[in-house]
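Q: no sequence on this one, just coordinates:
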C-alpha cells in the first residue's frame, strides 16, 4: 500500500491534467452513493464513497469545531483507494489536500465552459485555505492579469495578496497584479470572474452589483443555511451546478431561491455531467452579455478522479 502525504498529493497533481481528468470522469460517470453524515459527541463524521470497475474510493472527513482550541484544524480528511477487482488497498492519501485540489479544478472545469474567454480580472472573495488554489486554477484557464482579494479580515487578504504577488506570476509565466481590496461592491463590478469560498450565511455577491458578461463561481456555502449570492444574482444569471443531485439539495445559493420561488429546477441549465457529455451548452463563443453562475458543493466522483491521478503521477 502506498501512502501519499499532503505535499506528495500536491506535487503529483497538475491543475490542467486534473481538470482534464475530471472532465473525462464526468463524461464517463461512476457510482456515487449519497454521502453519509454521522453525528458524534463533539463533531461530525462524513463518509463519501465512489467506484468504477477499476477502483473503489472512500473519503473519510471529520469536522470538530472545537479543534481550534487545541490548535488543530477543524476539518481533517483521509482518502483510501482500493482495487476495484480485488478490494485490496492501493493507497492512502491526504484527503484535505486532495479536496482542495479537486474542488479548485472543478471550478476550473466549469470556467472552461462558462467564463468569458477574454477574462483578465478575477475577484476572490474569501482568503482561506482554498483561495490560492482557486486563484491559480482560474488564472490557468483564462488569461487573468489582475487579481483582487477580499476577506472579512483585511489582514488575511493582504497577507495572501503578498504571497501570491511573488508566486502566481512565476507559475503562469506572465505578469499578474495581485492586491487586497476592501470595497467588495466596487470589486465585484470590476471583475470578469468572481470566485467565492466562504462559510457565509449572508449574501456577499448581490445581483444588482453584477454586469453583463461576468462569471460567478460559488464554492463555499455548502449547506442549505449558507449562501454567497442573493436571489437577484441567481435570477439574473444562467445557472449551472456541479451535480443536480447535490447542489439542488445542499447548497443554499440554489436551495433558498428554489424554496422561495425565485427560480425553479428548470432554471438550472446544466450540471457538469451534461456539459462534459455535450448534452447542454455553456457560454457560446462571442457571448459577451450573459451572466453565468456556477454552484459547487462537491461530489465523490471528483475525489476518485483526483486520487487516481495522484497515485499515477506520484
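A: Structure's in. What do you need? Bear in mind that the values here come from a model prediction, so they are computed numbers and not experimental data. Numbering: from 1, shown residues only.

Q: CA only for contacts and neighbour counts going forward, please
A: Noted.

Q: can you pull the contacts of the nearest residue to residue 119 once chain neighbours are set aside?
A: Spatial nearest neighbour of residue 119, chain neighbours left out: residue 192 (5.4 Å); criterion: C-alpha to C-alpha, 6 or more residues apart in numbering. Listed by C-alpha atoms under 8 Å, 6 or more residues apart in numbering, the contact set of residue 192 reads 116, 119, 120, 121, 122, 123, 213, 214, 215.

Q: in TSV, list these along with distance to residue 33 and secondary structure.
A: Formatted as TSV, the contacts of residue 192 follow (distance: C-alpha to C-alpha, whole Å; DSSP: H, G, I helix; E, B strand; the rest coil):
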residue	distance to residue 33	secondary structure
116	34	coil
119	36	coil
120	38	coil
121	38	strand
122	35	strand
123	34	strand
213	36	coil
214	34	coil
215	30	strand
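
Q: hmm, back to that, how near is the residue nearest to residue 119 to residue 121?
A: Residue 192 sits 5 Å away from residue 121, going by C-alpha to C-alpha, to the nearest Å.

Q: over to residue 32?
A: Taken as C-alpha to C-alpha, the span from residue 32 to residue 121 is 35 Å.

Q: now do residue 213
A: 12 Å.

Q: cool, residue 8 as well?
A: Following C-alpha to C-alpha, the distance that separates residue 8 from residue 121 is 31 Å.

Q: which one of the two has more residues nearby?
A: Higher neighbour count among residue 8 and residue 121: residue 121, with 21 against 17, using other C-alpha atoms under 10 Å.

Q: skipping adjacent residues, who's closest to the residue nearest to the spatial centre of the chain in space?
A: Residue closest to the mean C-alpha point of the chain, counted by C-alpha atoms, centre = their mean, is residue 103 at 3.7 Å. Distance criterion C-alpha to C-alpha, 6+ apart; nearest residue to residue 103, sequence neighbours excluded, is residue 298 at 6.8 Å.

Q: got another, please set it beside the one above:
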C-alpha cells in the first residue's frame, strides 16, 4: 500500500492481506445483503474493444450509509498464455460521509480470490457434508485460487485436475502436490462420475461437462462463463440439477447454460431455485436430499468486489 490520502492496494498487497477465510465470510455476508436488498448494484455494462477485447464497468453500494464504488476491468487476450484472457482493472472505493474516494484496489487479484471464495461459500452450503472427491476443470488462475479456497470448507482426500491442455494440468498438479492430494485427471467422464464436487473454470465455448456423467449427490460450481454465449455445461446438467444463482436478475440476463436450456424449452425461469443469499438467510432451502444434484452459477458481482475492497481498506485502517 502506498502511503497517501488515497490508499493504493496493489496486487502484492491484496495477495498478502485478503486471506481466503476472511473473504469467504465477507462474500457470504455480501450475498445475503444483496438478496435482502441492503446492498445495491447495477447489471454490469460491457462494450467490445475489438475481437476478444472487452471493457466492463460494475458499480454498486454496500448500503446507503456504507462504502460504495465501482469495478472497472478489461478482459483482453493474455500474450503469455495463448488462448486465455486476463482480467485487469481497478476497484475505486468511496466513504459514505463526505463521498470522498479513499482507496484504489487491484481488481485482477481481488477477482481471483473473491470468485474462489464465493465458490467455497456455495460449496459449503450446497455440497454434501461428506464430500471428499473434487474435480477441478481448468488450469488457469481461477483453478489455483479454487485449490486454495475449497479445502477450507471440505476435507478432500482426492483432487483431480483436468485441462484441455494435459501439460498445463500436470504443471498445476506439480505446483500443489506437496500441499494437497492432487492428481492429473484421466478420462473426464469417469472422473466426473467419481466426483462429489466439480468446478468448471474454463473459457470453453462448448460444454465440457455433461449431466449424464454426474453421480447422485454431486455438487457443481459453474464459474468460467460470465456472459451469454459460451457454455461450459450442457442443458441436461441444468435440467437435472437443483439450480442456484448468485443473483437471479443476473442469471436471467447472462447465465449462458441456463439461457440455452430455456431457449430449448427445457426449463423456465422458475428453474432457478433461489439466490445463494436467500439460502444463507434461511429464506429458501439448499440441498434437500443426499442424492440430489445441485448446481451453483457464479457470475460475479460488484458487491462481492466492493465488500472485499472495503474489508481490505478497513483492515488497513485498523
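A: Okay, I see it. Because the structure is predicted, anything quoted here is derived from the model rather than measured.

Q: quick revisit: and the residue nearest to residue 119 of structure 1? What does it align with in structure 2?
A: Aligned counterpart of residue 192 of structure 1 in structure 2: residue 196 (TM-score structural alignment).

Q: quick one: the residues in structure 2 that stretch 145-158 of structure 1 pairs up with.
A: Going by TM-score structural alignment, stretch 145-158 of structure 1 sits over residues 157-170 in structure 2.

Q: how many other residues sit next to residue 112 of structure 2?
A: Residue 112 of structure 2 has 18 nearby residues by other C-alpha under 10 Å.

Q: got the buried residues for stretch 265-285 of structure 1?
A: Across stretch 265-285 of structure 1, burial judged by 16 or more other C-alpha atoms under 10 Å covers 268, 269, 270, 271, 272, 273, 274, 275, 276, 282, 283.

Q: what's the separation between the first one and residue 242 of structure 1?
A: Think residue 268 of structure 1. For residue 268 of structure 1, the distance to residue 242 of structure 1 - C-alpha to C-alpha - is 11 Å.

Q: same check on the third one?
A: Separation of residue 270 of structure 1 from residue 242 of structure 1 (C-alpha to C-alpha) stands at 8 Å.

Q: can you check the second one too?
A: Separation of residue 269 of structure 1 from residue 242 of structure 1 (C-alpha to C-alpha): 11 Å.

Q: residue boundaries of the helices in the stretch 151-300 of structure 2?
A: Using DSSP state H, counting those that start in this stretch, the helices of the stretch 151-300 of structure 2 run over residues 166-176, 188-194, 235-240, 248-254, 256-263, 276-280.

Q: out of these, the one nearest residue 200 of structure 2 is which?
A: helix 188-194 (11.1 Å; C-alpha to C-alpha).

Q: which residues outside the closest one are in contact with it?
A: Contact with helix 188-194 of structure 2 is made by 133, 135, 160, 162, 185, 198, 209, 213, 214, 215, as judged by C-alpha under 8 Å, 6+ apart.

Q: also stretch 114-121 of structure 2?
A: Residues contacting stretch 114-121 of structure 2 (C-alpha under 8 Å, 6+ apart): 20-21, 23-25, 27-28, 142, 145-146, 149-150, 152-153, 221, 298, 300, 304-305, 308.

Q: run the last query once more with 7 Å
A: The list of residues contacting stretch 114-121 of structure 2 from outside it, by C-alpha atoms under 7 Å, 6 or more residues apart in numbering, reads 20, 23-24, 27-28, 142, 145-146, 149-150, 153, 221, 300, 304-305.

Q: could you work out the most separated pair of those?
A: Every pair of these checked by C-alpha to C-alpha; the farthest is 153 and 305, at 20.9 Å.

Q: looking at the two, which is more packed in?
A: Higher neighbour count among residue 153 of structure 2 and residue 305: residue 305, with 28 against 18, using other C-alpha under 10 Å.

Q: distance check, that one against residue 67 of structure 2.
A: From residue 305 of structure 2 to residue 67 of structure 2 the distance is 12 Å (C-alpha to C-alpha).

Q: over to residue 278 of structure 2?
A: In terms of C-alpha to C-alpha, residue 278 of structure 2 sits 23 Å off from residue 67 of structure 2.

Q: and what of residue 12 of structure 2?
A: 23 Å.

Q: ditto for residue 117 of structure 2
A: Residue 117 of structure 2 is 21 Å from residue 67 of structure 2, by C-alpha to C-alpha.

Q: so which of those two has more stuff around it?
A: residue 117 (29 against 22).

Q: work out for me the element the residue opposite the more buried one in structure 1 once aligned sits within.
A: Matched to structure 1 by TM-score structural alignment, residue 117 of structure 2 sits across from residue 105. Element membership for residue 105 of structure 1, per DSSP states H and E: helix 95-114.
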